[in-house]
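[1] Coordinates for the following, if possible.
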Amino acid sequence: MPAGLVISAPASGVGKTTLTLALARAWRNRGLNVQCFKSGPDYIDPAFHAAATGRASVNVDSWAMDRGTIAHLVGRGTDADVVLAEGSMGLFDGVAARGVSGTGATADIAEMLGWPVLLVIDPSGQAQTAAAIAAGLRDYRAGVRLAGVVLNRVASPRHEDLVRRALNDAGIAVFGALPRHAEISLPKRHLGLVQAEEQAEIGKLIDEAARFVAEHVDLDAVLRSAASWSPQPAASGINVTPPGQRIALARDAAFSFIYPHMLEAWRAAGAEISTFSPLADEAPDASADVCWLPGGYPELHAGTIAANARFRSGLRAFADTRPVHGECGGYMVLGTALTDADGIRHEMTGLLGLETSFAKRRMRLGYRLAALAAPMPGHQVGARLRGHEFHYSTIIAQPDTPLAVVHDATGAVIAETGSHRGHATGTFFHLIAEDR
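    Alright, predicted model coming up:
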């Protein structure tokens, strides 16, 4: 029977991902099968999980997904020995208004699955106060159980002793304390961590993190703190309609942000997916009936994309007769032009009139609920789509007909409506699920 555990923290940037990867690899090195999940909409971490465990990881999200979908996705851990759900932000951080089955908080997943929470706490600049924070998190919500704490970035043995004593006095188990160790820091960029597939040394980094954590954390005690878990059969699967029978999917360093559960759902519904690389100047498969451009980092490769005539002409020819959809970065590439961070304007494919700029960056972040005013691949007019938007681009022009009426998680209407022209459609949000 699998043992389930949620890894969370009081805030972002404390070390959740590093600890998750280290535990997963350390237990895998002991011969255990480890399955990871990511709570919330972060689409980068699942690839790191897969690198650490050798098993595909997916997102589970209480704002965008119903309980049946979450149960279906988590069911892939049935044959594992250990199941780890890595949280996002702080343990109770979500949006103000409830979504499908919660607010998007990690605590929702912990309570829903009945798994205890392993807290990562960075006590930098404090001592006994770290115990007060841990105790507050333990007591904040009755349905959420605390397994214990791993301290990260402790300054010295004396510092560790002060924090340990306070946590022991509060009745909170301390499974280990990690000194500062720069060698296991994961590189970052403006949308979060640099993607796993871009890091040639990711395996060595995870191995070093596993070695370091095994040296300082009681892995057996952490494993004993996990909850025995007997997953219940899911009443329903993922409510996703493939955008076509044969899907040409852009896939390379510039187009890599698509939720793994979406691709799995498309394949499970019988769709075939062929990949092509715009950065390698490849055009979509001519035998496909739909083309999908995911998000990613087109702003880092805008010059290459603009110069790749075969890709641009091939995509335009495809769009003459068949639908093409772009999400976030893919949407920008479907537009007329993209100005990079250095202020250089690059021509894109021109299938839509959208023009964007990174010269004056402004972060756009949050859940999105879109009611389609026009059809897009796989979804009809009136469909209610749930997704997540995260980018730093500024809209210079968005002249085409809006694709949807889009609200944020509070119900406020936002300007990033997406747009459509001919067979081309695009959105700034990444699709997670359609309301049933």
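
[2] only C-alpha atoms for contact and neighbour calcs from this point on.
    OK.

[3] Strands of the stretch 151-300 of the chain, residue ranges please.
    Secondary structure of the stretch 151-300 of the chain (DSSP state E, counting those that start in this stretch): strands located at 174-179, 188-189, 192-193, 227-228, 246-250, 272-276, 290-293.

[4] need those strands in a markdown table with distance to Val60 and mean neighbour count, can you?
    Shown next, in a markdown table, are the strands of the stretch 151-300 of the chain (distance: least, CA to CA, whole Å; neighbours: other CA atoms under 10 Å):
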| stretch | distance to Val60 | mean neighbour count |
| --- | --- | --- |
| strand 174-179 | 26 | 21 |
| strand 188-189 | 23 | 9 |
| strand 192-193 | 19 | 14 |
| strand 227-228 | 19 | 19 |
| strand 246-250 | 23 | 23 |
| strand 272-276 | 23 | 18 |
| strand 290-293 | 23 | 28 |
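
[5] and these as CSV, adding distance to Ser57?
    Converted to CSV, the strands of the stretch 151-300 of the chain look like this (distance: least, CA to CA, whole Å):
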stretch, distance to Ser57
strand 174-179, 25
strand 188-189, 20
strand 192-193, 16
strand 227-228, 20
strand 246-250, 20
strand 272-276, 19
strand 290-293, 21
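
[6] One more sequence to fold, the one below, so I can look at both together:
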Amino acid sequence: MSAPGIIVAAHKSGAGKTTVTLALLAALRRRGRQVHPVKAGPDYIDPVFHARATGHGSINLDSWAMPPGLLDALMSEASATADIVVVEGVMGLFDGIAGSPGRSGTTADLAARFGLPVILVIDVTSQAQSAAALLRGFAAHDPAVQIAGVILNRVASERHARLVSRAVEGLRIPILGMLPRDKTVTLPERHLGLVQADEHDELEAKFEALAGLAEAHLDLDAILALARRPLLQGEHVSGRLPPPGMRVAMAQDAAFTFLYPHLVQGWREQGATLVPFSPLADEGPDADCDACWLPGGYPELHAGQLAAATGFKTKLAEFAQTRPVHGECGGYMVLGQGLVDGDGTRHAMTGLLSHTTSFADRGLHLGYREAQLLEPCVLGDAGERVRGHEFHYARVIEDGDDSPLAELADGEGNALGPTGARRSQVTGTFFHAIAGA
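    Model (predicted):
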């Protein structure tokens, strides 16, 4: 029988839903609950915090990138081994793209599909009674989405709390907690989001503080009582990406960290074994592997060390002579001729592809992407479509002369032109793959 679930959403980005979610996860774990966390939308960093807070792996659910059957399968797997499923939303509750109904990439899509109650986090900074008007609008916006309760975040004082709560009481939407402004429980950020979980020296102490915050200021019993079992429609499962090989060498260290848990899970279910290695430790792919994958991450922060990793470069080049090597985003940058870091210093990369990237003159590239593959590769056969996203600040400053990997379109179907590169069995792109279209 599937476990009940709830969704923690917000009226906007930056309202504090990640902090509230982590506080709730840590508090439920302290109570002895088996919590399976889920992150809505394309995000690598939050799920790692989820996993550290609960001791249970987190997955992503994305209504635009994932076919409905895959959403159902992943939710079913998440709810089968837990006491409760807690979904952290993405951006504002209704924020997404102009997609087909149910496939706009919004948190609301997931709430409507699975029939899960939404707890809305509202940042009440610089407002009081107006928070009630905001909540009223969210509650009435979509009849298929149930706002089951509200958490008021960043409350300044007892008087502030009284003003807001009295205005909200008339809506008959329960206030499940009021969190004070508390900078001691915030998490530091970097250009792609939060600083990663493994870089925090005192993360467990932070979770203890968050659990204490939740116990002091949230009605945990009321939150648990709201949870409902997800509605699963049992559609045919499609969209699972094939493993790049049956024994996959996986770069894994502080420079290569962005790999979706559902991909790893799916590859293993299809019989693949992942063999980690660390380029920063000057390690190369295991010679017994039949494919190599370089995930995204922060190679620009370690460019000098990667440039000096001659053992890694030599072993990767030898591997690529006979077996496929693929790089996503940061991995794509490392497969090129050079990488210019934020200080403007150019570092020699592996040279398995001919482009050069730069982080010095950076610009944000962000959005859903659909790629149509031009030739067979580890992502699928020629002509197949793969959905995913781009999220990077680096850009290509020297195109090189490799063949493009795919034709790219944005989430609304607008053509963006060719993307990525291919040279023999080496492929790479800024595009992160999530699922087959």
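
[7] if we can go back for a sec, out of the strands of the stretch 151-300 of structure 1, which comes closest to Glu111 of structure 1?
    Closest to Glu111 of structure 1 of the strands of the stretch 151-300 of structure 1, according to CA to CA: strand 227-228, at 11.9 Å.

[8] Name the surrounding residues that touch that closest one.
    1-5, 114-116 (CA atoms under 8 Å, 6 or more residues apart in numbering).

[9] mean per-residue distance, that strand to structure 2?
    In the superposition against structure 2, strand 227-228 of structure 1 averages 2.9 Å from its aligned positions (mean CA distance after the TM-score superposition for structure 1).

[10] Give me the distance from that strand to the chain's centre.
    25 Å (CA atoms, centre = their mean, to the nearest Å).

[11] Relative to Gly31 of structure 1, tell me which of the strands of the stretch 151-300 of structure 1 wins on proximity.
    strand 227-228 (18.4 Å).

[12] now stretch 152-165 of structure 1: which residue numbers in structure 2?
    Alignment note (TM-score structural alignment): stretch 152-165 of structure 1 is matched to residues 153-166 of structure 2.

[13] what comes up buried for the matching stretch?
    Under the neighbour-count criterion of 16 or more other CA atoms under 10 Å, stretch 153-166 of structure 2 has 153-155, 160-161, 164-165 buried.

[14] got it, and stretch 8-18 of structure 1?
    Buried, per 16+ other CA under 10 Å, within stretch 8-18 of structure 1: 8-11, 14-18.

[15] cool, and stretch 352-363 of structure 2?
    Under the neighbour-count criterion of 16+ other CA under 10 Å, stretch 352-363 of structure 2 has 352-360 buried.

[16] Can you give me the first-to-last residue distance of it?
    Stretch 352-363 of structure 2 has its terminal residues 25 Å apart, counting by CA to CA, to the nearest Å.

[17] so that stretch corresponds to what in structure 1?
    Using TM-score structural alignment, stretch 352-363 of structure 2 pairs with 351-362 in structure 1.

[18] Residues contacting that stretch, please?
    Contacts of stretch 351-362 of structure 1 (CA under 8 Å, 6+ apart): 299, 316, 319, 332, 334-343, 391-400, 419-421, 424-425.

[19] so Ile70 of structure 1 sits in a helix?
    Yes: counting by DSSP: H, G, I helix; E, B strand; the rest coil, Ile70 of structure 1 is part of a helix.

[20] Tell me the spacing between the closest residue to it other than its chain neighbours and Pro2 of structure 1.
    Nearest non-adjacent residue to Ile70 of structure 1, counting by CA to CA, 6 or more residues apart in numbering: Val60, 5.8 Å away. Distance of Val60 of structure 1 to Pro2 of structure 1, computed by CA to CA: 18 Å.

[21] These two: which is more packed in?
    Val60 (30 against 20; other CA atoms under 10 Å).

[22] if I read this right, that one contacts Lys38, doesn't it?
    Yes: between Val60 of structure 1 and Lys38 there is a contact under CA atoms under 8 Å: 6.1 Å.

[23] Contact partners for Glu327 of structure 1?
    Glu327 of structure 1 is in contact with 293-295, 426-430, counting by CA under 8 Å, 6+ apart.

[24] buried stuff in stretch 409-427 of structure 1?
    409, 416-420, 423-427.

[25] Tell me which two in those are the farthest apart.
    Spanning the widest gap among the buried residues of stretch 409-427 of structure 1 are Ala409 and His423, at 29.2 Å by CA to CA.

[26] that older thread, ok, of the buried residues of stretch 153-166 of structure 2, which one's closest to Pro244 of structure 2?
    The closest of the buried residues of stretch 153-166 of structure 2, once distances to Pro244 of structure 2 are taken by CA to CA, is Asn153, at 43.7 Å.

[27] In the stretch 251-400 of structure 2, mark out all the helices, start to finish.
    261-269, 303-307, 310-320, 330-335 (DSSP state H, counting those that start in this stretch).

[28] which one of the ones you listed has the most crowded surroundings?
    Scoring the helices of the stretch 251-400 of structure 2 by mean neighbour count under mean count of other CA atoms under 10 Å gives helix 330-335 as the most buried, with a mean of 29.

[29] is it true that Val38 of structure 2 lies in a helix?
    No: Val38 of structure 2 is assigned strand when assessed by three-state DSSP, not a helix.

[30] what's the straight distance from one end of stretch 375-392 of structure 2 to the other?
    25 Å.

[31] Then stretch 181-201 of structure 1?
    Start-to-end, stretch 181-201 of structure 1 (CA to CA) is 17 Å.

[32] Equivalent analysis for stretch 360-380 of structure 2, please.
    Stretch 360-380 of structure 2 has an end-to-end distance of 33 Å (CA to CA).

[33] List the buried residues for it?
    360, 368-375, 377-380.

[34] where's that stretch relative to the chain centroid, distance-wise?
    In terms of CA atoms, centre = their mean, the centre of stretch 360-380 of structure 2 is set 16 Å apart from its chain centre.

[35] repeat for stretch 107-117 of structure 2
    18 Å.

[36] contacting residues around that stretch?
    Stretch 107-117 of structure 2 is touched from outside by 5-7, 9, 40-41, 63, 89-90, 92-95, 102-103, 118, 144-148, 226-232, with contacts defined as CA under 8 Å, 6+ apart.

[37] So which of these sit within strands?
    Judged by DSSP state E, the contacts of stretch 107-117 of structure 2 include 5-7, 9, 40, 118, 147-148 as members of strands.
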